[in-house]
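Colleague: Predicted model follows, preceded by the sequence.
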Amino acid sequence: MSVERGPKSLHEHNKSLLYSNRPKFKEDIRENIYLDKIRNDGIGIDRIDENQLKKVITQIRLNAKKELYRQYKMLTVSIFIAIVIMIFLKDYLDQRF
């Protein structure tokens, strides 16, 4: 008899674990979201000096220009290599046929 009750109770246990039978809400998150006070759990905002801000912005622009220049150099080199390969391939195929 215990063999017959085992799978049935296991089946009932598995059925209780289904997602549809789980509770929909947790008890500890039912707080009011509209509060009049400022939350302190985020990142604090510090005042930054105007000169330091301008310095950081110019540094970012300089880095962006350097990166753009580097990408243009890479594009030029890759186009040059592609053209050289095409010329050698054309000469090779012209000699072959």
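Modeller: Arrived safely. Residues are numbered from 1 along each chain as shown.
Colleague: Going by C-alpha atoms from here, please, whenever you check contacts or count neighbours.
Modeller: Noted.
Colleague: ok, G6 to H13 distance?
Modeller: Summarising the geometry, the distance separating G6 from H13, computed by C-alpha to C-alpha, to the nearest Å, is 11 Å.
Colleague: Output the longest helix belonging to this structure.
Modeller: Scanning the chain for the helix with the most residues, using DSSP state H, yields helix 50-96.
Colleague: what about versus this one:
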Amino acid sequence: DEADRMLDVGFRPQIQRIARACGTKRQTALYTATLTKGVRELAQSILQDPVNIGLAEPDTIPETIQHNLVFCDSHEHKLEVLDLMLTKSNMRQAL
């Protein structure tokens, strides 16, 4: 999982060494939410006939997602805004 993060922290040599040690008769799966150039290059170096399964177009945001930004100037103001958001809005999820 998160193949891009494994590359970011420098695990490419270890991944390639493990793949070589396992031989060619193996099943390997790489999972990542962001298919970077580095992940594509790693896949080419350790996979045979890789299959890419994409779940969404890159840089797309579903129309049902709404983004809001509220600046709060104090802790009390933040609590008031949070209370309003939770009690007066019809949102089902928040992050």
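Modeller: On my side now, so go ahead. Note that the structure is predicted; figures quoted are calculated from it, not measured.
Colleague: What does the superposition give as a TM-score?
Modeller: In this superposition the chains share a TM-score of 0.17, using TM-score structural alignment, normalised by the length of the second structure; 33 aligned residues with a C-alpha RMSD of 4.6 Å.
Colleague: in what helix or strand does T87 of the second structure lie?
Modeller: Assigned by DSSP states H and E, T87 of the second structure falls within helix 75-88.
Colleague: which helices and strands does that helix pack with?
Modeller: Applying 3 or more C-alpha pairs under 8 Å, 6 or more residues apart in numbering; DSSP states H and E, one finds that helix 75-88 of the second structure makes contact with no other helix or strand.
Colleague: what number of residues lie near the closest residue to Q16 of the second structure other than its chain neighbours?
Modeller: Excluding the flanking residues, the one nearest Q16 of the second structure by C-alpha to C-alpha, 6 or more residues apart in numbering is I46, at 6.5 Å. By the criterion of other C-alpha atoms under 10 Å, I46 of the second structure has 17 neighbours.
Colleague: Cross-check the contact I'm expecting between I46 of the second structure and A19.
Modeller: Yes - at 6.2 Å, I46 of the second structure and A19 qualify as touching, with contact defined as C-alpha atoms under 8 Å.
Colleague: A43 of the second structure: helix or strand, and which one exactly?
Modeller: When secondary structure is defined using DSSP H and E, the element that contains A43 of the second structure is helix 37-46.
Colleague: Summarise which helices and strands that helix is packed against.
Modeller: Helices and strands in packing contact with helix 37-46 of the second structure are listed as helix 3-8, helix 12-22; criterion 3+ C-alpha pairs under 8 Å, 6+ apart.
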